[in-house]
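Q: Sharing a sequence plus its predicted fold:
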Amino acid sequence: MGKTVLSTSDISMRWPDHRVELPPIQVNAGEVLGIMGPSGSGKSTLLRWLVGEQQQFVRTVGSIFVDGVSVQGVPVEQRKIGILFQDVLLFPHLNVFDNLRFGLPAAQRQLSIAEQTERIMEQLRAIQMSKYAQAAVSSLSGGQRARIGLLRALLNKPRVMLLDEPFAALDARLRCRIREWTYGQLAEQQVATIVVSHDPDDIPANANKLYWPEARDA
């Protein structure tokens, strides 16, 4: 069993008319936790809270630890938690290379342009997309956008990755291949991963699973 990377405790989510109390969460390096439950129950809201975004319509409290260190009050960009949504949020005014350059950690952005370029091109070659470095993101297919979105997130060296319906926009032909590639990348880099999906096939067979608890009266 790998080292515990993400752990939570005492998470309570309170809406005006109901509340949900979650059991403790623990995800080790290279492991995947699948969260399953009905639409609108708060799964995506939980992911946003973990990354540091408090939604106005629900009050969420609890403790979050990354590598044993509390990230309560820590800014989003310093939590070492990445998130990838169904709609990959690439910057439309930047080409593929500049989108990836944006994902570099602050320390690597201090390197020379030549060094940054070599790091990014090495990663693009690894996913067989080096010829798209100067391409507009609007010209990419759904599968290409998914790969660039994950690659940009991984360039920032997250310890935790949150996946919110990440494969839903892909057609059936691409979905299986991109899903396998994504989990392969995360396992190789020993990233602790939480995935939310309505499709059970999007959650690896060997993943741990958390079934969303029933709501209680507020």
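A: Alright, I've got the coordinates.
Q: C-alpha from now on. contacts and neighbour counts both.
A: Will do.
Q: From what I see, I81 and V51 are in contact.
A: Yes: under the criterion of C-alpha atoms under 8 Å, I81 makes contact with V51 at 5.9 Å.
Q: what helices or strands is the helix ranked longest in the chain leaning on?
A: Using DSSP state H to define each element, the chain has its longest helix at helix 172-188. The contact analysis (3 or more C-alpha pairs under 8 Å, 6 or more residues apart in numbering; DSSP states H and E) places helix 172-188 against helix 142-155.
Q: for comparison:
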Amino acid sequence: MPERMKSGLELHDVHISLGERELVAIDVKIPPGEVLTLMGPSGSGKSSLLSYICGTLSETFSVTGRVVLDGMPLDGVPPQDRHVGILFQDDLLFPHLSVGGNLAFALSSKVRGRANRRARVEAALVSAEMEGFYDRDPATLSGGQRARVALMRVLLSEPCALLLDEPFSKLDSGLRSQIRSFVFDLCRKNSLPTLMVTHDPEDAEAAAGRVIALD
């Protein structure tokens, strides 16, 4: 299979409605490495847009428009084949797996061999400044460490785009700034077109990209 060209995430005239009420109307292109912020109050359709991009939006919503990722339309593509990663406000780590097990879960089956898979995970832990945490129980981690593991797990799945769904809202103010920088730096380093939804103006300011407000 040829390598995908990195042209970014494109939302072509996307309109999402619930009944007679239009929630989202957006037409935008997010190039590789940019973090675009979508701001709006609860119920404004932010999370619905992310679900649509992921391919998991309920059929109770009506949608027009299309999503294109690296030149490939995503219409009709199963969620697991879209190469879209998403990071939620809850870290959703598996409590029955070690830190290393949580990260290895995201690796493609194409990464073969126990030693090779372990090496990939160890390298991710080094990137997250968590060297030596492979065998740790997730329950023993701090909030910031859990957030880092959650992000590295998403990145190990090798997404072509990243969605951020209020990922910093449950962190205390001091930790929030640190984890924001960590996330945004990795988005740019990995040339990921990134769409963040938030209601926090400080998130948007830290992202240092374009901001779109939903009414």
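A: Everything's here; your move. Computed from a predicted model, the values in this text were never measured in an experiment.
Q: follow-up on the earlier one: mean per-residue distance, the longest helix of structure 1 versus structure 2.
A: Superposed on structure 2, helix 172-188 of structure 1 shows a mean distance of 0.7 Å to its aligned residues (mean C-alpha distance after the TM-score superposition for structure 1).
Q: Helix 142-155 and that helix, what's the angle between them?
A: Comparing the axes of helix 172-188 of structure 1 and helix 142-155 via axes from the mean of the first three to the mean of the last three C-alpha atoms, to 10 degrees yields an angle of 10 degrees.
Q: What is the distance between the helix or strand following helix 172-188 of structure 1 and the centre of its chain?
A: Per DSSP states H and E, the first helix or strand lying C-terminal to helix 172-188 of structure 1 is strand 192-196. Relative to the chain's own centre, strand 192-196 of structure 1 is displaced by 7 Å; criterion: C-alpha atoms, centre = their mean, to the nearest Å.
Q: swap in stretch 80-98 of structure 2?
A: 9 Å.
Q: Ok, stretch 143-153 of structure 2 next?
A: Counting by C-alpha atoms, centre = their mean, stretch 143-153 of structure 2 is centred 12 Å from the centre of its parent chain.
Q: From G68 of structure 1, how far off is the nearest residue to L170 of structure 1 once chain neighbours are set aside?
A: Once flanking residues are discounted, L170 of structure 1 sits nearest to G142: 6.1 Å by C-alpha to C-alpha, 6 or more residues apart in numbering. Distance, G142 of structure 1 to G68 of structure 1, by C-alpha to C-alpha, to the nearest Å: 36 Å.
Q: aligned partner of D27 of structure 2 in structure 1?
A: Here D27 of structure 2 is matched to P24 in structure 1, going by TM-score structural alignment.
Q: Number of residues surrounding that match?
A: Close neighbours of P24 of structure 1, defined as other C-alpha atoms under 10 Å, add up to 13.
Q: Likewise for L111 of structure 1?
A: For L111 of structure 1, the count of nearby residues is 11 (other C-alpha under 10 Å).
Q: ok, now the one 3 residues further on?
A: Using other C-alpha under 10 Å, A114 of structure 1 is surrounded by 8 other residues.
Q: quick one: the strands in structure 1?
A: Taking DSSP state E as the criterion, structure 1 contains strands spanning 4-14, 18-22, 25-28, 32-36, 59-66, 69-70, 81-85, 160-164, 192-196, 208-211, 216-217.
Q: which ones are touching P95 of structure 2?
A: By C-alpha atoms under 8 Å, 6 or more residues apart in numbering, P95 of structure 2 lies in contact with D137, P138, A139.
Q: Quick one: map it onto structure 1.
A: Per TM-score structural alignment, the equivalent position to P95 of structure 2 in structure 1 is P92.
Q: quick one on the thing from earlier: contacts for the longest helix of structure 1?
A: In contact with helix 172-188 of structure 1 (C-alpha under 8 Å, 6+ apart) are residues G30, E31, G143, A146, R147, L150, F167, A168, A192, T193, D202.
Q: Same list (the residues you listed) but as TSV, adding neighbour count and distance to P16 of structure 1.
A: Shown next, in TSV, are the contacts of helix 172-188 of structure 1 (neighbours: other C-alpha atoms under 10 Å; distance: C-alpha to C-alpha, whole Å):
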residue	neighbour count	distance to P16 of structure 1
G30	23	37
E31	25	34
G143	19	39
A146	26	36
R147	20	39
L150	22	35
F167	26	32
A168	16	30
A192	27	32
T193	27	30
D202	19	32
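Q: Closest one to S112 of structure 1 out of those, please.
A: L150 (23.9 Å; C-alpha to C-alpha).
Q: For G101 of structure 2, give its distance to N116 of structure 2.
A: 14 Å.
Q: Please identify which of those two sits among more neighbours.
A: More neighbours surround G101 than the other of G101 of structure 2 and N116, with 20 against 11 (other C-alpha under 10 Å).
Q: Could you check which of G142 and G68 of structure 1 is surrounded by more residues?
A: Higher neighbour count among G142 of structure 1 and G68: G142, with 18 against 11, using other C-alpha under 10 Å.
Q: measure the more buried one to V195 of structure 1 for me?
A: Counting by C-alpha to C-alpha, the gap from G142 of structure 1 to V195 of structure 1 is 19 Å.
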